[in-house]
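I need the structure of the sequence given here:
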Amino acid sequence: MTGRVAGKVALVTGGAMGLGKADCERLAEEGAKVVLTDIDLSKAQAVADSIGGTALAQDVRDEQRWKEAIAEVERLHGRLDILVNNAGNVIFESIEDCSAENFRLQMAIHVEGTFFGCKYALPLMIKSGGGSIINMASTASLMGYGTIVAYSAAKGAIRSMTKSIAMHCQDKGYGIRCNALMPGGIETPMVQAISGRAGQEQPVPSGALPADALGAPRDVANMVLYLASDEARFLTGMEIPIDNGLYARPHH
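Predicted coordinates for the structure are as follows:
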């Protein structure tokens, strides 16, 4: 099957590397016109050049910049069908270690960034006749990890907010679906840095993976593509782990 999102316009935040980059590539492969944003414009531009897309500089914490980014998407393409709120970072701190400053930073990037994205994308998506919003949560919002208190809190908020937005859009008849993805361990620059091997990518083999294996960014991007496509018309308000069974597996 090809052209699964042909004719659609997508906006992907944090598109310069990792999951965001894979999302951009996968959507473009299947026919979408992709506008990607990132705080690192040079890296974002390299991705845009490789997929025939458009790169914009954006700090997702900046409300005004969100308004400008949506306006630029409308100027370029006249519509918006797909929004992927992917931008994020992680700071490893427990409740005892985490400063108020770092807690607020994580909430601003993840929660406020997602909130602004959904809020300011909605009018253009409604004008376009509907679409799909995909918010990036994490299995950290489902499980107890003592060393990422702020990150876990932020991702949990995204899960709850996604359901509220989904029900609002459905009740209003906007034709806009909103779902949350919850990746587990994926072979990304962030995970490489956490693992003490920054810049050292390990190839992810094809086929079924053993327990506790890392997934490839494309594993997440494939689900982004599905949710972005009309194939997923009956899915909204869902929270979907992409974790090779991590959440389902009992740990003793």
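
contacts, neighbours, all on C-alpha from now
Noted.

how about Met161, what does it touch?
Residues counted as contacts of Met161 (CA atoms under 8 Å, 6 or more residues apart in numbering) are Phe115.

State the three-state secondary structure for it.
Secondary structure for Met161, judged by DSSP: H, G, I helix; E, B strand; the rest coil, is helix.

compare with the first, here's sequence two:
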Amino acid sequence: MATNSGTHSVPLKDRVAIVTGSSRGIGRDIAIHLAQLGAKLVINYTSNSSQADLVAAEINSSASPDSPPRAIVVKADVSDPAQVKSLFDSAEKAFDSPVHVLVNSAGVLDPKLPTIANTCLEEFDRIFSVNARGAFLCCKEAANRLKTGGGGRIILLSSSLVGALKPGYGAYTASKAAVETMVKILAKELKGTRITANCVAPGPIATELFFAGKTEEIIKKVIDESPLCRLGETKDVAPVVGFLATDAGEWVNGQVIRVNGGYV
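Reported below is the predicted structural model:
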């Protein structure tokens, strides 16, 4: 039986996606993967404009020279409601379309990995401001702004640490547990809109965020704990997010999907 291969190869054709924290790491690969599925991308960053520009340039390089850009770069701090609103405004203005997909990948971690007893209040507040408050603000804006009636997707990045409960990650893990709880409630509150809301919770992934502050011994121990005997890579996570963003992922809703090779 003949199939329309063109439709299957670009399941997100011309849908607009915002990926926060997409100048590097997991967010970067998610943005590039969504672009390969046909989406138009908003590359978001807070501090490193040059890396964000490189991601947008990579996406735009595949478009024909006379066509409008398929990726734009927008600076925004997800913990600031005005900047989150501006992020959505920029997307709608640039692509003359409502946003279809929000992927919130922006996140911070204290590389010193202090115990709860030794976590300073300022660091706790910083982690919750970006990870929990940021996710809340992005969810709030998306719930009010995403295209309804089909294809609306909210995908938040959590962490498999919520299952592993490792010492040294108290504030970080608590902030991600808040995100997971929020997304399950949000999915129910979006009843009737056909917007889905899910979390993707990676295990240890070989990114700058993971390597920061870790010795070779600690890294080896993490690898030894994995049934697949390796660290995850960003390319292990991006396709899962991509699936959730497409029409094929509609029946997955209000879920936390741990992408960790069996680590937890």
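
what's the longest strand anywhere in the first structure aligned against in the second structure?
Longest strand of the first structure, by residue count under DSSP state E: strand 176-183. Aligned using TM-score structural alignment, strand 176-183 of the first structure spans residues 195-202 in the second structure.

with the first structure superposed, average distance for the matching stretch?
Mean deviation of stretch 195-202 of the second structure from its aligned counterpart in the first structure after superposition (mean CA distance after the TM-score superposition for the first structure): 0.4 Å.

Show me what Gly38 of the second structure lines up with in the first structure.
Gly38 of the second structure maps onto Gly31 in the first structure, by TM-score structural alignment.

Let me fix that, I meant to ask about Leu161 of the second structure.
Leu161 of the second structure maps onto Ala140 of the first structure when the alignment is built from TM-score structural alignment.

Give the closest residue to its match in space, chain neighbours not counted.
Spatial nearest neighbour of Ala140 of the first structure, excluding adjacent residues (CA to CA, 6 or more residues apart in numbering): Ser152 at 5.3 Å.

re earlier: part of a strand, is the match of Gly38 of the second structure?
No. Gly31 of the first structure sits outside any strand when classified using three-state DSSP, being coil.

Wait, it touches Gly7, no?
Yes. Assessed by CA atoms under 8 Å, Gly31 of the first structure is found in contact with Gly7 at 6.5 Å.

just the strands in the stretch 1-150 of the first structure please.
Ranges of strands in the stretch 1-150 of the first structure, per DSSP state E, counting those that start in this stretch, are 9-13, 33-38, 54-57, 82-85, 131-136.

can the ones you listed go into CSV with extra columns for mean neighbour count?
Listed next are the strands of the stretch 1-150 of the first structure as CSV, based on neighbours: other CA atoms under 10 Å:
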stretch, mean neighbour count
strand 9-13, 27
strand 33-38, 27
strand 54-57, 21
strand 82-85, 28
strand 131-136, 28
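
Export those strands to CSV and append columns for distance to Ile95 of the first structure.
Conversion of these to CSV gives the following (distance: least, CA to CA, whole Å):
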stretch, distance to Ile95 of the first structure
strand 9-13, 28
strand 33-38, 29
strand 54-57, 33
strand 82-85, 26
strand 131-136, 23
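
Out of those, the one nearest Gly184 of the first structure is which?
The minimum distance between Gly184 of the first structure and the strands of the stretch 1-150 of the first structure falls on strand 131-136, with 11.3 Å, by CA to CA.

Mean distance of that closest one to its aligned residues in the second structure, please.
So strand 131-136 of the first structure averages 0.6 Å relative to the second structure (mean CA distance after the TM-score superposition for the first structure).

how much does that strand deviate in direction from strand 9-13?
Calculated by axes from the mean of the first three to the mean of the last three CA atoms, to 10 degrees, strand 131-136 of the first structure forms an angle of 20 degrees with strand 9-13.

neighbouring contacts of stretch 87-96 of the first structure?
Contact with stretch 87-96 of the first structure is made by 13-15, 20, 38, 60, 102, 106, 109-110, 113, 146-151, 190, as judged by CA under 8 Å, 6+ apart.

and that stretch, which residues are buried?
Under the neighbour-count criterion of 16 or more other CA atoms under 10 Å, stretch 87-96 of the first structure has 87-88, 90-91, 93 buried.

where exactly do the helices run in the stretch 51-200 of the first structure?
Secondary structure of the stretch 51-200 of the first structure (DSSP state H, counting those that start in this stretch): helices at 63-77, 100-106, 113-127, 149-172, 189-194.
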